[in-house]
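Peer 1: Sequence and predicted structure below; questions after.
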Amino acid sequence: MPCLQALKRWVNLVIDAALSLTVSKLNGHLSGRFGAPEDIAVLAPLTDPDGKVSELTRNRLALFITNISEDSVPRRGQGRGAPLAGFTAGEDPLHLDVYAMLAASYDANIYGEGLKMLSAALMYFQSYPMMTPQNTPNMPKGMQQLSFEISNLRVEEMGQMWGNLGGRYVPSVMFKIRTVTLTSGAITSLKPAIRKPRRSLFPLREAQS
């Protein structure tokens, strides 16, 4: 049981590091494009525990997890990793598919601004669909690859999803973040930063080149 609990904590830390890195890279791109003085994207749910719209995500892009599943399909070019304490040597690394929603939680009077930021984010992930230690030097140790693809939902699935989330629909897109590879080295360098952005952004124009 202690080993299982340690594994769960380990998985949570690595997923947090993966999504924090994703948001950080996205903010770097959006800041360079629009000259934003504050973070445009945050890693947070849309609503607080009481079901109210969170001030943390108001007038921002919010990235939050909707599901996590194990990817059992073997990956080419990825060997066996060092074992986690308490587990037998030679176990395969753990590959996860993380489903995450990127939602534009903007007020009605700047609804178009949210669409603009969401479109810019989509263009970013289309241009940079994969992170590796080679193109992303600050990837956590032990994490081999993060790839991003859009996960299409039918209308009824989307309605059920937002019903389960307990909130009203906002413009959004579901991403499947594939192959979050966990090895025993992944936990040694994790220091996820907790950043609390200031209040909501005003509409931004693209930075002049």
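Peer 2: Happy to help now that I have it.

Peer 1: drop to CA atoms for contacts and neighbour counts, all remaining ones
Peer 2: OK.

Peer 1: so what's the nearest residue to residue 145 once chain neighbours are set aside up against?
Peer 2: Spatial nearest neighbour of residue 145, excluding adjacent residues (C-alpha to C-alpha, 6 or more residues apart in numbering): residue 132 at 4.8 Å. Neighbour list for residue 132: 139, 144-146 [criterion: C-alpha atoms under 8 Å, 6 or more residues apart in numbering].

Peer 1: got the buried residues for stretch 72-83?
Peer 2: By 16 or more other C-alpha atoms under 10 Å, the buried positions in stretch 72-83 come out as 81-83.

Peer 1: try this one next to it:
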Amino acid sequence: MIKTALELLVTQLNLHLGDAGSKPVTLGNIAQLENQDSLPTEASIKDKVVLSLVNLEEEKTMKNGPIHKLHNGRKELAERPVHLNMFLLFSANLTHYDLALERLSQILLFFQSHRGFDFHRHNQPEKQLPEAFNIQLDLHTLSFQEINDLWGSLGGKQVPFVMYKARLLRLEAESSGEPAQPITAIDLIHGQRN
């Protein structure tokens, strides 16, 4: 599901930013920046805007809810779905600095006008998006210390970048199929005296 969500974002950005079939945005690990010459050609991140997942966070406020769901007209036990926030780094790894800044501006404008992505608006049959697919993107600003820590942990030199927090990607496993038994009676046992 994570890969599918990120591929959808890359596809939408390439449709918006690309010209004549070019794909200026790619899904990749920006930490490979120093090793890009050893990457296969199809995985190259040279002269591209690279989308990298740098962190995942569980949305704890969404943990409450029923532990059963309705399936084929009957209640079944089901674990609550996991709702994730993804921290997405868009790095403009371009040779020309002015073009890198232009690409970042284009990405900012794109997400300003396209804040959310859901199943109904972005249905791609080949991707098999679930009905519950829905993410919202918010600009995430880092402090100078956080920027230093981020690029230090990625092991590369800083390139122009922007980070977004993609909220509420829902992950849910298939139901176990175990029926949820209804409560039919409550027995209260009080302290008894002989």
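Peer 2: Sure thing, it's come through. Keep in mind that this is a model prediction, so the values were computed, not measured.

Peer 1: Let me know the TM-score between chain one and chain two.
Peer 2: With the length set by TM-score structural alignment, normalised by the length of the second structure, the two chains reach a TM-score of 0.74; 162 aligned residues with a C-alpha RMSD of 2.8 Å.

Peer 1: thinking again about what came up before, and which of the contacts of residue 132 of the first structure is nearest residue 62 of the first structure?
Peer 2: Comparing the contacts of residue 132 of the first structure against residue 62 of the first structure with C-alpha to C-alpha places residue 146 closest, at 18.9 Å.

Peer 1: So what does that closest one match up with in the second structure?
Peer 2: Taking TM-score structural alignment as the criterion, the aligned counterpart of residue 146 of the first structure in the second structure is residue 135.

Peer 1: so its match is in which element?
Peer 2: Assigned by DSSP states H and E, residue 135 of the second structure belongs to strand 134-139.

Peer 1: cool, residue 6 of the second structure as well?
Peer 2: Going by DSSP H and E, residue 6 of the second structure is in helix 2-17.

Peer 1: average gap between the strand holding residue 135 of the second structure and the first structure?
Peer 2: Once the two models are superposed, strand 134-139 of the second structure sits on average 0.7 Å from its counterpart in the first structure (mean C-alpha distance after the TM-score superposition for the first structure).

Peer 1: Show the subsequent helix or strand relative to that strand.
Peer 2: Using DSSP H and E, the helix or strand that follows strand 134-139 of the second structure in sequence is helix 144-154.

Peer 1: what residues are up against the most centrally placed residue in the second structure?
Peer 2: Geometric centre of the second structure, nearest residue: residue 86, 4.5 Å, by C-alpha atoms, centre = their mean. Listed by C-alpha under 8 Å, 6+ apart, the contact set of residue 86 of the second structure reads 53-57, 165-167, 169.

Peer 1: what do we get in the first structure for it?
Peer 2: Counting by TM-score structural alignment, residue 86 of the second structure corresponds to residue 98 in the first structure.

Peer 1: which secondary structure element contains its match?
Peer 2: strand 94-105.

Peer 1: do the same with residue 63 of the first structure
Peer 2: strand 60-70.

Peer 1: whereabouts in the second structure does that strand align?
Peer 2: Mapped onto the second structure using TM-score structural alignment, strand 60-70 of the first structure spans residues 48-58.

Peer 1: Show me what counts as buried in that stretch.
Peer 2: 48-53, 58.

Peer 1: Need the buried residues of stretch 72-83 of the first structure in a markdown table (columns: distance to residue 22 of the first structure and secondary structure).
Peer 2: Shown next, in a markdown table, are the buried residues of stretch 72-83 of the first structure (distance: C-alpha to C-alpha, whole Å; DSSP: H, G, I helix; E, B strand; the rest coil):
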| residue | distance to residue 22 of the first structure | secondary structure |
| --- | --- | --- |
| 81 | 23 | coil |
| 82 | 25 | coil |
| 83 | 26 | coil |
